[in-house]
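[1] I'll drop the sequence and a predicted model, then ask my questions.
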Amino acid sequence: MTSAIFGRGTPMTEEEFLALGETSERVELFDGSLYVTPAPTPRHQVISRRLANLLDPGAAKAGLIVMEAVNVRLQPGRITIPDLVVTTEIDLDESVIDAGAVLLVCEIISPSNAATDRVLKMHYYAVAGLPWYLLVEPETRTIRLFELVSGHYKEQSVTGEGAVLHLNEPLDAVVSPTDLLPPA
């Protein structure tokens, strides 16, 4: 089935994309084009789980939900799969979360998609109006927090190993790269 999808040579509509159903590939839709990345590494997944665990208590207290690797509709025809999102209350049985429900989005940089996370997705998330963008960089062992200001992300903090990021919005949490990142 996958080869037929990728060999078609024409833009894909959101309806066609959603009709694919669940796949074993990590497939995102960018304005009619499919973007496919390999499965994340175990290190990537450990970081994602640890971050979700650290954010969960603050999210619960604020009435928010933390989720990993879910479909987010940034606009019609543009559906991404961020590594982690913090949302308002949503329908947990819907296959796609609308951007308006997402308060914080997080990407964990992988060598295979670093430019996509730092440039393309950052731009798409800003255009969609997602208020907070958290970028975890395992290679440099840093966490970068961006806030949406006047339609663009402004870097609010860079947290390196040994330091602590204190989140106050959209939830209260304390995150340290040392707590997230397995030994190099």
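    Right, received. Where do you want to start? On a predicted model such as this, the values are computed, not experimentally measured, just so you know.

[2] CA atoms for contacts and neighbours, from now on please.
    OK.

[3] Name the residues that touch the biggest helix by length in the chain?
    For the chain, the longest helix by residue count, based on DSSP state H, is helix 42-62. By CA atoms under 8 Å, 6 or more residues apart in numbering, the residues outside helix 42-62 that reach it are 65-68, 83-84, 86, 108, 110, 171-175, 179-182.

[4] Report the buried members of these.
    Burial by neighbour count, 16 or more other CA atoms under 10 Å: within the contacts of helix 42-62 this picks out 65-68, 83-84, 86, 108, 110, 171-173, 175, 179-181.

[5] Got another one to weigh against that:
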Amino acid sequence: MNQPTTEKLRWNTADLELFPDDGKRYEIIDGELFVTRAPHWKHQRVCVRISNTLDNWSQMTGLGETVTAPGIVFGDNDNVIPDVAWASNERISQSLDEAGHLTAAPELVVEVLSFGHENEKRDRELKLKLYSSQGVREYWIVNWRQQQVEVYRRERGILRLVVTLFNGDQLNSPLLPDFNCAIASLFI
């Protein structure tokens, strides 16, 4: 007796045009649709602080640009909106499409964890895997509740956790020459 096959619905970039502009975040990872509501105030506050710190450094160095909630279209089945991204001038000039979305990985992606097991799992597993496979060079996962930052760096072709920073630590990166940020300043 043949068992009926159940085919999993796969979403693509074109499907995103069907959704309303309702303040929710619609992302597709490996053809799976994720819908999240607006994040907590403190989540957004941390995003602004990280973005401002990176943007100030970017303006001083002229090496690239920082953007909050950019659209990144890796392909038809992978379309995400990280909290913060930094891309070099070269990457921007080579991979910004007519709609203003990156079509290649920025060098740095930052996700600030949203409340809920599924949200955390998406950032720690699905997005980590996606960003790793797409060539992101550094990925910061920020936990505003625990006031810590996990830094993943590309080693041997994949993103690996290299350090977890806490309130008394300084955040710097070989990717960002002379960048330095006190972790505590992100959470005050």
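    Cool, got the structure. These figures come from a predicted structure and were not determined experimentally.

[6] Please, where are all the helices along the second structure?
    For the second structure, the helices defined by DSSP H occupy 41-61, 89-95, 117-121, 127-134, 183-187.

[7] ok, back up a step: next, the buried residues of the longest helix of the first structure.
    44, 47-52, 54-59.

[8] Number of residues surrounding the aligned partner of residue 167 of the second structure in the first structure?
    By TM-score structural alignment, residue 167 of the second structure lines up with residue 161 in the first structure. Using other CA atoms under 10 Å, residue 161 of the first structure has 15 other residues around it.

[9] Apart from its chain neighbours, what residue comes closest to residue 89 of the first structure?
    Excluding the flanking residues, the one nearest residue 89 of the first structure by CA to CA, 6 or more residues apart in numbering is residue 64, at 6.2 Å.

[10] circling back to that earlier point, name the nearest of the buried ones among the contacts of helix 42-62 of the first structure relative to residue 140 of the first structure.
    residue 181 (10.4 Å; CA to CA).

[11] quick one: what's aligned to the closest one in the second structure?
    In the second structure, residue 181 of the first structure lines up with residue 187, judged by TM-score structural alignment.

[12] That match reaches residue 147, doesn't it?
    Yes. If you go by CA atoms under 8 Å, residue 187 of the second structure and residue 147 touch, sitting 6.5 Å apart.

[13] got a list of what the residue nearest in space to the middle of the first structure touches?
    The centroid of the first structure falls nearest to residue 82 when counting by CA atoms, centre = their mean (2.3 Å). Residues near residue 82 of the first structure by CA under 8 Å, 6+ apart: 68-72, 105-107.

[14] And residue 152 of the second structure, by the same measure?
    138-140, 159-163.

[15] are any of the residues you listed buried, and which?
    Among the contacts of residue 152 of the second structure, those scoring as buried are 138-140, 159-161 (criterion: 16+ other CA under 10 Å).

[16] Redo the residues you listed as TSV? Include distance to residue 96 of the second structure.
    Output for these, formatted as TSV (distance: CA to CA, whole Å):
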residue	distance to residue 96 of the second structure
138	19
139	20
140	22
159	23
160	27
161	28
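
[17] Which of these fall in strands?
    Within those, residues falling in strands by DSSP state E are 138-140, 159-161.

[18] between those residues, which is nearest residue 38 of the second structure?
    Of those, the one sitting nearest to residue 38 of the second structure (CA to CA) turns out to be residue 140, at 20.3 Å.

[19] In ChimeraX, select just the buried ones from the contacts of residue 82 of the first structure.
    In ChimeraX, this line selects whichever of the contacts of residue 82 of the first structure come out buried by 16+ other CA under 10 Å:
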select :68,70,71,72,105,106,107
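
[20] Quickly name whichever of the contacts of residue 82 of the first structure is closest to residue 165 of the first structure.
    Using CA to CA, the contacts of residue 82 of the first structure come closest to residue 165 of the first structure at residue 106, 14.1 Å.

[21] What sits closest to the closest one if chain neighbours are left out?
    For residue 106 of the first structure, the closest residue by CA to CA, 6+ apart turns out to be residue 134, at 4.5 Å.

[22] list the contacts for the one you found?
    For residue 134 of the first structure, the contact set (CA under 8 Å, 6+ apart) comprises 104-107, 143-146.

[23] what residue of the second structure takes the place of it?
    By TM-score structural alignment, residue 134 of the first structure lines up with residue 140.

[24] so who does the residue mapped onto residue 123 of the second structure from the first structure touch?
    In the first structure, the residue equivalent to residue 123 of the second structure is residue 117, according to TM-score structural alignment. Each residue near residue 117 of the first structure by CA under 8 Å, 6+ apart is listed here: 107-109.

[25] Before I go, just wanted to say thanks for your time.
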